[in-house]
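# Okay, predicted coordinates and the sequence, questions at the end:
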Amino acid sequence: MKFLRRFLKQFDISNNSKVTFDNPRPDQQKLFIPLGQLTLFDDFLKIENYPFKPSIAYKQNIFKSAEMDDIDFRSYPPNFRIENELIFLPKSQNNEIELFAKRNTIKTVQRPPIWSWLLEPFLDTEYTQGTDQKLMENLSEYGLSVDQISLLRAEVESQMLQYNFDTMLWEWVSFDTSDVLRAMRPKYKKNEFESFYKRVMKVALLTKQTD
């Protein structure tokens, strides 16, 4: 069954892959929300209808290049950092984002996929003991203990399973930080989601521990 699902996804027959997030079906709207509309100018960008209320991008839609601490246009989705927050941008405009970053000499980075590692058990693929050991090693390098990892996964498990399987997304490659925010947004009340949002960002921005 997993092979069949992967085969279908290659041809987008299921119409549920990540590329459809900007145009979700009615039954997916609570989970598969778009990341807003992005317009890039010479030295600033504009984000409209950003979905995450705790974000600065929900309250402010103009961002000058000088405000950005760094930008990662290689991630899925691309994102830029302002202080302790990541702002996510549409993957479909990746080339424009890269040109914007280079034109304005914004510091470019490639962030470690910390939330991808945390969310791997919820993919539509086999999760082996070897996979688990390797992920634990990766996450421990960024200061996360076994107990912390277990607690984070337990908190998001039911929503991530719904996100992937109840919607027939059947994602088997990877999830990312924006996926867990999408999945958990319908579950929490405003204050709860604000707290969760801050914790998600703190984890996403962890740096490798040094001896």
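Done, it's in.

# Please make it C-alpha for all contacts and neighbour counts, starting now.
Noted.

# Could you report the neighbour count for the nearest residue in space to residue 178 that is not next to it in sequence?
Nearest non-adjacent residue to residue 178, counting by CA to CA, 6 or more residues apart in numbering: residue 88, 7.3 Å away. Residue neighbour count, defined by other CA atoms under 10 Å, stands at 22 for residue 88.

# Would you quantify the distance from residue 88 to residue 199?
Separation of residue 88 from residue 199 (CA to CA, to the nearest Å): 16 Å.

# got another, please set it beside the one above:
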Amino acid sequence: MELDIGFLAGVLGKKDLVELFNEASKARKDSINSIFWNEEVGQWCDYWLNNNNIISEGVHKWDSLNQNKGPFASNFIPLWIDLFNKDHGRVEKVITSFKTSGLLCPAGIATTLNKTGQQWDYPNGWAPLQHMIVEGLLKSGTHDGKSLAKDIAMRWLRTNYAVYNKTGAMYEKYDVEKCGIYGGGGEYVAQTGFGWSNGVVLALLEEFGWPEDCKMDCQE
């Protein structure tokens, strides 16, 4: 956000504002890394605020025990932000961590590995998270990252295509455990439509093209 505001300030010739928001952007990056980054797992982990760690009003003492070290797709979203994909050593660590996280499934990326029956949990995968992680891997500039990005995109395109051929509809979420099945669970019947599913498929096709050299039916 700060970089966008800084860019617009530059267009208007407001050099002081450009500097102000560039500094704010750096401060946010440093804060995200200091609070969420976990070197051991190679991910940006969620952090739970604990009332026992309150130093003063609005100030908490950081404690590594409050990091949720479980694998979540959101742990890899910072790759999508330009500020975070310049550190190639860290990027390589994140890519390795993603590969071993268990989140990459036959039909895309699971949001979590928690089997709760809720709509954001396993085995459901959601289009925006697929897209952000694919874009982040592409931005990494590494051969490994780009190859993984295409692999994820093909898995996601394949399952969307298979479901559409069977049902004539696009869905809000998909079952990533097996190709060709739309998602379920949660508090309502899976919705058809669907804005972000349509948009992400179009974006991936624009980036990678229709994969004529690879079969788009589900592979058993």
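All right, it came through fine. This one's a predicted model, so the numbers in the text were calculated from it and none came from an experiment.

# After superposing, what score do the chains get?
For this chain pair, the superposition-based TM-score is 0.26 by TM-score structural alignment, normalised by the length of the first structure; 95 aligned residues with a CA RMSD of 5.8 Å.

# From residue 115 of the first structure, how far out is the residue nearest to residue 178 of the first structure?
Counting by CA to CA - residue 88 of the first structure and residue 115 of the first structure are separated by 14 Å.

# again with residue 85 of the first structure
In terms of CA to CA, residue 85 of the first structure sits 14 Å off from residue 115 of the first structure.

# Counting neighbours, go ahead and name the busier of these two.
More crowded of residue 85 of the first structure and residue 115, by other CA under 10 Å: residue 115, with 22 against 19.

# Surely that one and residue 204 touch.
Yes. The criterion here is CA atoms under 8 Å, and residue 115 of the first structure meets it with residue 204 at 6.4 Å.

# Give the residues shared as contacts by those two.
Common neighbours of residue 115 of the first structure and residue 204 are listed as residue 177 (criterion: CA atoms under 8 Å, 6 or more residues apart in numbering).

# next structured bit after the helix or strand hosting residue 24 of the second structure?
Using DSSP states H and E, residue 24 of the second structure falls within helix 15-36. Later in the chain than helix 15-36 of the second structure, the nearest helix or strand by DSSP H and E is strand 37-38.

# same for that following strand, what does it pack against?
strand 43-44 (3 or more CA pairs under 8 Å, 6 or more residues apart in numbering; DSSP states H and E).

# Now do the strand it packs on: which elements does it pack against?
By 3+ CA pairs under 8 Å, 6+ apart, strand 43-44 of the second structure packs against strand 37-38.

# quick one: the nearest residue to residue 201 of the first structure once chain neighbours are set aside and residue 79 of the first structure, what's the gap?
Leaving aside its chain neighbours, residue 201 of the first structure sits nearest to residue 85 (5.9 Å; criterion: CA to CA, 6+ apart). Distance, residue 85 of the first structure to residue 79 of the first structure, using CA to CA: 10 Å.

# which residues in the second structure form helices?
Using DSSP state H, the helices of the second structure run over residues 2-11, 15-36, 88-99, 127-139, 143-167, 195-208.

# Could you say which of these is packed most deeply?
helix 127-139 (a mean of 22; mean count of other CA atoms under 10 Å).

# Counting by contacts, list what that one packs against.
Using 3+ CA pairs under 8 Å, 6+ apart, helix 127-139 of the second structure is in contact with strand 108-109, helix 143-167, helix 195-208.

# for the longest one, packing partners?
Put plainly, it is helix 143-167 of the second structure. strand 108-109, helix 127-139, helix 195-208.

# As TSV, these with distance to residue 97 of the second structure would be great.
Shown next, in TSV, are those (distance: least, CA to CA, whole Å):
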stretch	distance to residue 97 of the second structure
strand 108-109	14
helix 127-139	13
helix 195-208	23
